[in-house]
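> Predicted model follows, preceded by the sequence.
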Amino acid sequence: MNKKIIVIGSSNTDLVVQSERLPKAGETIIGTSFFQNQGGKGANQAVAASRLGGDVTFVANVGNDAFGRNAITSYQEAGIDVNYIQLVGVPTGMAMINVDANAENCIVVVPGANNTLSKKNIDAIEKQLDENSIVLLQLEVPIQTVEYAILEAKNNGSTVILNPAPAQSIKEEVLTKVDIITPNETELELLTKIKVIDESTMLKAVNILHAKGIDTVIVTLGSKGCFVSTSTIKEYFSAPKVEAVDTTGAGDVFNGALTAHLSKGQSFEDTIQFALKAASKSVTKAGAQESIPLLSEL
C-alpha cells in the first residue's frame, strides 16, 4: 500500500520584476517584464511530490486575500489535498524579486501568514499521522512549529523527512526523531559545526548527524548530485548532465521526488536516482513550480 505524504511548510507568492539592471537606492527605473509565481519551499515540495505520483496533503497558512485564494486553487490543480490549508487574517507570504539582464537578483521576503503556522495546525492533522504516512518539513515556518510537528509525527509512527532549509539550528532532542535529513553543504556545516572541504570532512559531519540518531543523511551537492550515508551505504550519486536554465527550486524538487518515490515503497537507491533525475529535469525550465516535471516526463 502506498503511504500518504503530509507536507508541512510555507506558501509564498513570488512577484518577479525583470529590468536591465538593479536600481540604486532611491532610484526609479523602468522594468522590462513582470510575472507572478507560486513559491515557498513547503509549497514547491508539495507540488513536486504530487506531480511525481505522491498522495499529498499540504498543511500551510495563507492570507485571506487574492494571493492566498489563488495559491489554494493552484494546489488543487496539482492534485493536492488542501483541507488543511487555512486562510488567516494576515497577508499571504510574499517574495519581491528583482532580476537584472545578467540574472543577478535582489529579493525581499515577507513571511506573512507563514509566521502564523502553529501547534494548532499540527493538532488538526494528528489523526492523519500514523505508520502509513511520511511527513516532509522545511524551515520557512516558525521553528517551534516544525519541532512540535516532528515530535508529534514520530510519536504517532510516521516517517519524518527534514529538509533543514533555510539553515538554522534545531534542538538536539528533536533531531533524534528525524529519519531522513537532506541538508546541502552549507546547512550541513551549520548543523555540525564542521567545515566541509573534502570527503573526509563530509564523512565527519555526516557521522555527527548519525550520532544524533538520524538514520539516513543525504547531502545535496547541486549539479554534482548527492552524497548518501546510511548504515549500509556511503556513496556519491551523480546527477544527470543537463543544460541548466534556472536552478531555482531544484532542491525542493529533489525532496518532493524523494518523498513521492519512497511513499510507493521503491528501493532506496532507485529513489535517489529518481530524485536526482527529477531535480535535473527541473533546472532545464524557468521558475520554481512551473519547472517541476510530471511523472510522465521522467
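Cool, the structure landed.

> rest of the way, CA atoms for contacts and neighbours
Noted.

> and the closest residue to Ala288 other than its chain neighbours, how far is that from Ser223?
If you skip the residues right next to it in sequence, Ala288 has Gly249 as its closest partner in space, 4.8 Å away by Cα to Cα, 6 or more residues apart in numbering. Applying Cα to Cα, to the nearest Å, one obtains 13 Å for the distance of Gly249 from Ser223.

> The two - which one has more neighbours?
The neighbour comparison of Gly249 against Ser223 (other Cα atoms under 10 Å) goes to Gly249, with 24 against 18.

> Surely that one and Gln289 touch.
Yes. Between Gly249 and Gln289 a contact is recorded at 7.5 Å, counting by Cα atoms under 8 Å.

> Name the residues contacting each of these two.
Among the neighbours of Gly249, those also in contact with Gln289 (Cα atoms under 8 Å, 6 or more residues apart in numbering) are Asn44.

> As a check, name the ranges of all strands in the chain.
Across the chain, reading from the start of the chain, the strands by DSSP state E fall at 4-8, 12-18, 33-39, 55-63, 85-88, 93-99, 105-110, 133-137, 159-162, 180-181, 216-220, 226-229, 234-237.

> Check it against this one:
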Amino acid sequence: MASSTLSHIVVVGSSNVDITAFVDRLPTPGETIAGGRLARDLGGKGANQAVAAAKLGGQVRMVGAVGADADGEWMRSEMVDAGVDVTDLLIVDAPTGNALIVVDAAAENQIAVCPGANDQVTVDGVAFAKDEAVLMQLEIALSVVEEVVAKAPGFIAVNAAPAQTLPERLLKRVDLFIVNETERELMPELADAALVAVTYGSEGAALYSHGKEIARAQGVSVDAVNTVGAGDSFCAALVLALQTGHSPADSLAAACAVGAAAVSHLASQPPFEHLSHYLPS
C-alpha cells in the first residue's frame, strides 16, 4: 500500500555548473556554429536528482563535493533553497565541476564534463540508515559507488550512466538500475539484475526483473526544449514512487510524466509539483 509520506533519499553523486549553448543545430567535428544563446545553470546528475527528489516532496540529503569557489557556494545555496540537506556536501580544494553543453532546436545535446571537485567525493564518515533509499550515478568514482553498496543497509538504486562495465558485487546487491536504451545495450550484464528500468525517450519506459518485462509506461507528449535533466528527474521520481509503495506501473507512469515536465523547461533543475500530481489518478 502506498504511503502519503514520501521516502528519505540519500543521493551520492556529482554536482556541476552547466554552461549551455542553445543553437539551431549541433556542430559537426571541426565546425563552428554562430548565433547561439548562452546559459549558466546548476547541474550534475547527482545534484539534479537530489533537487528533483526534494521538489517532488522527498526528504533528501546530498553526499558530494564542490569547490571553495563562487560556483560551490551557489550550488549549496540553491540546494538548501530546494530543501536538500547539504551537511555531507563537502567543500574541497578543487574547482566545482562543470559541464559544457550544446543543445539544438530539437532538444538534442552534446555534453563534455569536467569533474573538478567531483573527483574528491567520499563517503568517509557518512552513515546510511536502513529506512533511507540511496540513489547514485556513475559520474563519480566507481570505488565510491562500491563503498556505498557495501555499507548502506537499505534500498539502493544506481543510474548506470555514463555506461561502463559493472562488477559482479554491484549486480548482486543493487536493488534497481536505471539506464536508457543505449546504456542497456552497452551493459549486457544488466540482463541478470534484479530490477532494471529502461527509458526510451518519448516512447516511455519499461521495468525488467531478471530480463523479463514486468511493467511499461507510455511517454507523455510535450514540446521538448532541453533533454539534459530529463533522465535525472525520471530517476528521482521512480525511486520516490517505488519506495512510497506505488506499483511498478504507476511508478513508471509518474516518472515518465516528471521526465516530460523536465524537458519542457530550459533548466537542468526545473520546478516540479508534488509527486502525487504526476501519479495516475
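Ah, there it is. Keep in mind that this is a model prediction, so the values were computed, not measured.

> TM-score for the pair, please.
Put the two chains on top of each other and the TM-score (TM-score structural alignment, normalised by the length of structure 2) is 0.86; 271 aligned residues with a Cα RMSD of 2.6 Å.

> what lines up against the residue nearest to Ala288 of structure 1 once you look at structure 2?
With TM-score structural alignment defining the correspondence, Gly249 of structure 1 maps onto Gly229 in structure 2.

> Contacts only, for that match.
Gly43, Lys45, Asn48, Ala262, Val263, Ala267, Ser268, Gln269.

> wait, which of these is closest to His210 of structure 2?
For these, the minimum distance to His210 of structure 2 (Cα to Cα) is 25.9 Å, reached by Lys45.

> What does that closest one correspond to in structure 1?
Under the alignment defined by TM-score structural alignment, Lys45 of structure 2 corresponds to Lys41 in structure 1.

> In structure 1, what residue corresponds to Gln120 of structure 2?
Applying TM-score structural alignment, one finds that Gln120 of structure 2 aligns to Thr116 in structure 1.

> go on, Val196 of structure 2?
Counting by TM-score structural alignment, which is the criterion used here, Val196 of structure 2 corresponds to Val217 in structure 1.

> right, and Ala267 of structure 2 touches Asp41 too?
Yes. Counting by Cα under 8 Å, Asp41 is a contact partner of Ala267 of structure 2 at 6.5 Å.

> Counting neighbours, go ahead and name the busier of these two.
Comparing Ala267 of structure 2 with Asp41 by neighbour count (other Cα under 10 Å), the higher total belongs to Ala267, at 21 against 16.

> mind checking what that one lines up with in structure 1?
Here Ala267 of structure 2 is matched to Gly287 in structure 1, going by TM-score structural alignment.

> can I assume its match is in contact with Thr248?
Yes. At 6.5 Å, Gly287 of structure 1 and Thr248 qualify as touching, with contact defined as Cα under 8 Å.

> Ile170 of structure 1 and Thr145 of structure 1: what is the separation?
Using Cα to Cα, one obtains 11 Å as the distance from Ile170 of structure 1 to Thr145 of structure 1.

> neighbour-wise, which of these two wins?
Taking Ile170 of structure 1 and Thr145 together and counting by other Cα under 10 Å, Thr145 has the greater number of neighbours (20 against 15).

> ok, now which ones touch the more buried one?
When contacts are counted by Cα under 8 Å, 6+ apart, Thr145 of structure 1 is found next to Leu117, Ser118, Lys119, Ile122.
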